[in-house]
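Enquirer: can't give you the sequence, but here's the structure:
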């Protein structure tokens, strides 16, 4: 590359220099190169190396330095002569929900999956304030649920729910329980004015205290989850995968059976419930994109779910406040987030934390969560009647 090539690459958008400018640059470059060569020939060698070897290295280095200096001078001269305005770079801000869109792109590439049953195995933990032996502390309830939805509507649907006794929530709570005499039952702390029947004593311990299940063929293959109306597996498989079609579908199906007309801001965030259903990866990707474009969605970054699994934490209902009772406080603000699987986009857990502090509950503490246990999703396994559980016609 000669000096003119270097100059051209330095100014790809500038007009070429005039012949006069080029000639002046060549003259200055030749003079500088000659001066550098003469200086190098007259310079004594410090290590008695042959003059020829020293001369070659000095000539190369000297030429490079001088060439760069001269070219930069010409670049400056030509830039000043052309006076072409260069606009400052525009840095577009990063879109806050891009992580959700990237996850959607990844999910869209997954192959369709199927099986004999869609299994949803849930771990539900909730925090409750209790009292015993003059001590007040927190305890955890740990119900478990399973839902088996068949691919073939001729197969039975099975649901199961079981509950064990409460357990102390923290080591400090366990010390308080033991100080109270490790009672087998404790009294729930309820808001003032609650009827005694609605605030009973509850058992402590790991022993299972209740187990119920239902098992029956559902008429017409209608799924148990009716938040979007009476749907079948076939209708879920036909869920639109384009943005506009999905929006229209959600609007039409969420309003079914609900009084009054709801706005898009109220309806479209409800599409997150589709992530709990047996939809194809392409449809799940479309749901993720729809949610990413809503002003009610905020991606909070990577986080571990309550079972320790890595995921993407997303707030799908930002600005939609809710309240709950905890102990004596009947209006504790809640904050809801969802943890999504980093590969499939399926839900790992829904988490509810305290939005404010109250007695026995610091702000940010997890009040309850629902985690999708390992094994959830499509399977060729079939449900067996659970032992030790009583059959009921329907769940309360």
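Expert: Happy to help now that I have it. As the structure is a prediction and not an experimental result, all values here were calculated from the model. Residues are numbered from 1 along each chain as shown.
Enquirer: going forward, measure contacts between C-alpha atoms and count neighbours the same way
Expert: Will do.
Enquirer: gap between residue 159 and residue 131?
Expert: For residue 159, the distance to residue 131 equals 33 Å [CA to CA, to the nearest Å].
Enquirer: swap in residue 299?
Expert: On the measure of CA to CA, residue 299 and residue 131 end up 38 Å apart.
Enquirer: by contact count, what packs against the longest strand along the chain?
Expert: Secondary structure of the chain per DSSP state E: the longest strand is strand 117-132. Contacting strand 117-132 under the criterion 3 or more CA pairs under 8 Å, 6 or more residues apart in numbering; DSSP states H and E are the following elements: strand 135-141, strand 144-150, strand 185-188, strand 366-372, strand 377-379.
Enquirer: can you list contacts of the second one?
Expert: Which is strand 144-150. Residues outside strand 144-150 that contact it (CA atoms under 8 Å, 6 or more residues apart in numbering) are 116-124, 156-163, 223-224, 383.
Enquirer: now the helices for the stretch 151-300 of the chain?
Expert: 171-179, 233-237, 243-254, 264-267, 281-292 (DSSP state H, counting those that start in this stretch).
Enquirer: how far is the last one from where the chain is centred?
Expert: On the basis of CA atoms, centre = their mean, to the nearest Å, helix 281-292 is displaced by 13 Å from the centre of the chain it belongs to.
Enquirer: next, the angle from it to helix 243-254.
Expert: Per axes from the mean of the first three to the mean of the last three CA atoms, to 10 degrees, the angle that helix 281-292 makes with helix 243-254 is 80 degrees.
Enquirer: could you do the first one as well?
Expert: In terms of direction (the same axes, to 10 degrees), helix 171-179 departs from helix 243-254 by 20 degrees.
Enquirer: which one's more surrounded, residue 159 and residue 131?
Expert: Using other CA atoms under 10 Å, the more surrounded residue of residue 159 and residue 131 is residue 159, with 24 against 20.
Enquirer: take the one below as the second:
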């Protein structure tokens, strides 16, 4: 069998189920983009696709959603709102009786009351048809851990279902056990019949029926033991129509994406490079589950900094040495953009400062300020908007502690300049405006809401796992065991590049990937020697350009480092920068700078050198108390 035929078989079998999973996380429109990108990754790594392929594919899709959440919280928030609407919907099987409808509504209400982690686990099995072993692979945990989590999640769902039924004054499913316990009767049989009919267009596309066919093995006749209905079966029956793979199979988008991927028209590296990675100042929240509440997240703008050079970083008052100038000229003459001599020495000096021991605490806490820029249009008017916000993240490293992230604090979106405000008013002062956005399938749109937004809080730990490093979720102990030798650390980060089914496909290649992971480590609670090693890894990477002494967007002086290459966006080509404090070894800022503006950006007044987004760290230290969650925060 050729690789192309193997891919076709996997694609036809799994596409509807991957789309159903992605839709449950980010809604149908963005879900189609995630699915397209998932199979683009699969085509590039067709030799690595295991059997069965579905758990691996869902893992890739899950990573892509996590990346979206990390890179563009505003777009993710809108997508999560659509996913919430879908997940709270009900089935519409012909012939349903009122009791069936009541059961389903109660099941969805009960599910919505659970934690993100419980919802993700339960729906992977009940809605998406995975076995516990397969779900463990998607979630990146052992089968033993998942078995314990599943047992607890089922019990919590049972209690929530009972509470919802009592609150609504309806009969609990317990009193209808005789009707609901018979295998594949009533609505369940209707669902199986409909799904089997759908298999003509996509084999194996019915996750809920797959679960039902296996439940006698997994559930051991729970009705006979307890007289209660199997809550996973109740949940499977409540799966919304819009998440039924049989209804998603055979769409024009499915056929178009297959043709595009096999023809080589969709290049995942190029597609992803069109939108730069939005770094969380090196810190990446675990994507344990998609939040089901709609949130107002930060997407912001920054005007061009006075005195910036074309690279977008304001030069420091400190003069560069003649050696630095000579080094720069030499690098240019050789056609290379390696770290300049003075830049590398600056980073090595920073690494030395970072080795200073620091006392450990209970919570590793960071506070950030963010700004981004985008160009929007309304009623023929084109103008730039600015959103600013603040974020706090408190990561518990001791047993029994939690990790909380609050984003969107003091969130405000407004026209960028007075000229932009005039054009906004000429357009009728719309509350909602649209910007262009790059997706895996091409160009899309991104909505902005003018005004203030509510903060969002989410829990970012999963058991003892507190951070994401490459494709892995890692514990505090894992971080403390990282090598302090820069060569060993670099080899470990390069190994992550080979393992990462989504990140390894990102534009910039191995060097940019290792640089990002090293930057992530700098802001994590690693040992000082490991943080120093991460700086040395950055200093020795090829293609990384030292900027010497610079000033970040908040006016703080530091050492600048430019990522290799540029990324294409609707605003033009941008380059990513890091700014670090040479006196303490702390990360100050990560920013994306406009190098070559698009015609649309120029029309809105954005010139080369404009910082189109940044995230500046204003605090990074240990604390003994958990952060306070605002009363108006969305959960």
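Expert: Okay, I see it. Keep in mind that this is a model prediction, so the values were computed, not measured.
Enquirer: hey, which of the helices of the stretch 151-300 of structure 1 is tucked in deepest?
Expert: Among the helices of the stretch 151-300 of structure 1, helix 281-292 has the highest mean neighbour count (mean count of other CA atoms under 10 Å), at a mean of 24.
Enquirer: and that helix, which stretch of structure 2?
Expert: Counting by TM-score structural alignment, helix 281-292 of structure 1 pairs with residues 528-539 of structure 2.
Enquirer: distance of residue 97 of structure 1 relative to residue 310 of structure 1?
Expert: Residue 97 of structure 1 is 18 Å from residue 310 of structure 1, by CA to CA.
Enquirer: okay, these two: which has more neighbours?
Expert: Neighbours around residue 97 of structure 1 and residue 310, counted as other CA under 10 Å, are more numerous at residue 97. The numbers are 20 against 16.
Enquirer: so what's that one up against?
Expert: Residues in contact with residue 97 of structure 1 (CA under 8 Å, 6+ apart) are 292-293, 297-299.
Enquirer: from the residues you listed, keep the buried residues only.
Expert: With neighbours counted by 16 or more other CA atoms under 10 Å, the contacts of residue 97 of structure 1 contain buried members at 292, 297-299.
Enquirer: in structure 1, what stretch matches stretch 56-73 of structure 2?
Expert: Residue span in structure 1 matched to stretch 56-73 of structure 2, by TM-score structural alignment: none.
Enquirer: OK, contacts around residue 131 of structure 1?
Expert: Contacts of residue 131 of structure 1 (CA under 8 Å, 6+ apart): 137, 186-189.
Enquirer: picking that back up, got the buried ones among the contacts of residue 97 of structure 1 as TSV, with distance to residue 372 of structure 1 columns?
Expert: Formatted as TSV, these follow (distance: CA to CA, whole Å):
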residue	distance to residue 372 of structure 1
292	22
297	21
298	22
299	20
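Enquirer: closest to residue 282 of structure 1 among these?
Expert: residue 292 (15.3 Å; CA to CA).
Enquirer: now that closest one, nearest residue through space, not along the chain?
Expert: Leaving aside its sequence neighbours, residue 292 of structure 1 sits nearest to residue 97 (CA to CA, 6 or more residues apart in numbering; 5.6 Å).
Enquirer: secondary structure element holding residue 16 of structure 2?
Expert: Applying DSSP states H and E as the criterion places residue 16 of structure 2 in helix 3-44.
Enquirer: okay, angle between the following helix or strand past that helix and helix 3-44 too, please.
Expert: Next helix or strand after helix 3-44 of structure 2 toward the C-terminus (DSSP H and E): helix 54-71. Angle between the axes of helix 54-71 of structure 2 and helix 3-44 is 30 degrees (criterion: the same axes, to 10 degrees).
Enquirer: hmm, back to that, nearest to residue 61 of structure 1, of the contacts of residue 131 of structure 1?
Expert: For the contacts of residue 131 of structure 1, the nearest to residue 61 of structure 1 is residue 137 (78.8 Å; CA to CA).
Enquirer: now check structure 2 for the residue matching that closest one.
Expert: Per TM-score structural alignment, residue 137 of structure 1 is aligned with residue 383.
Enquirer: again with residue 231 of structure 1
Expert: Counting by TM-score structural alignment, residue 231 of structure 1 corresponds to residue 474 in structure 2.
Enquirer: quick one, what contacts that match?
Expert: Contacts of residue 474 of structure 2 (CA under 8 Å, 6+ apart): 464-468.
Enquirer: distance to residue 58 of structure 2 and neighbour count added to these, as JSON lines?
Expert: Listed next are the contacts of residue 474 of structure 2 as JSON lines, based on distance: CA to CA, whole Å; neighbours: other CA atoms under 10 Å:
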{"residue": "464", "distance to residue 58 of structure 2": "23", "neighbour count": "19"}
{"residue": "465", "distance to residue 58 of structure 2": "20", "neighbour count": "18"}
{"residue": "466", "distance to residue 58 of structure 2": "22", "neighbour count": "26"}
{"residue": "467", "distance to residue 58 of structure 2": "20", "neighbour count": "27"}
{"residue": "468", "distance to residue 58 of structure 2": "17", "neighbour count": "20"}
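Enquirer: nearest residue to the residue most central in space within structure 1 in space, ignoring adjacent ones along the chain?
Expert: The residue lying closest to the centre of structure 1 (CA atoms, centre = their mean) is residue 312, at 2.5 Å. Spatial nearest neighbour of residue 312 of structure 1, chain neighbours left out: residue 302 (4.5 Å); criterion: CA to CA, 6+ apart.
Enquirer: the one you found: neighbour count?
Expert: Count around residue 302 of structure 1 with other CA under 10 Å applied: 15.
Enquirer: any idea how far the aligned partner of it in structure 2 is from residue 520 of structure 2?
Expert: The alignment partner of residue 302 of structure 1 in structure 2, by TM-score structural alignment, is residue 549. Distance, residue 549 of structure 2 to residue 520 of structure 2, by CA to CA: 22 Å.
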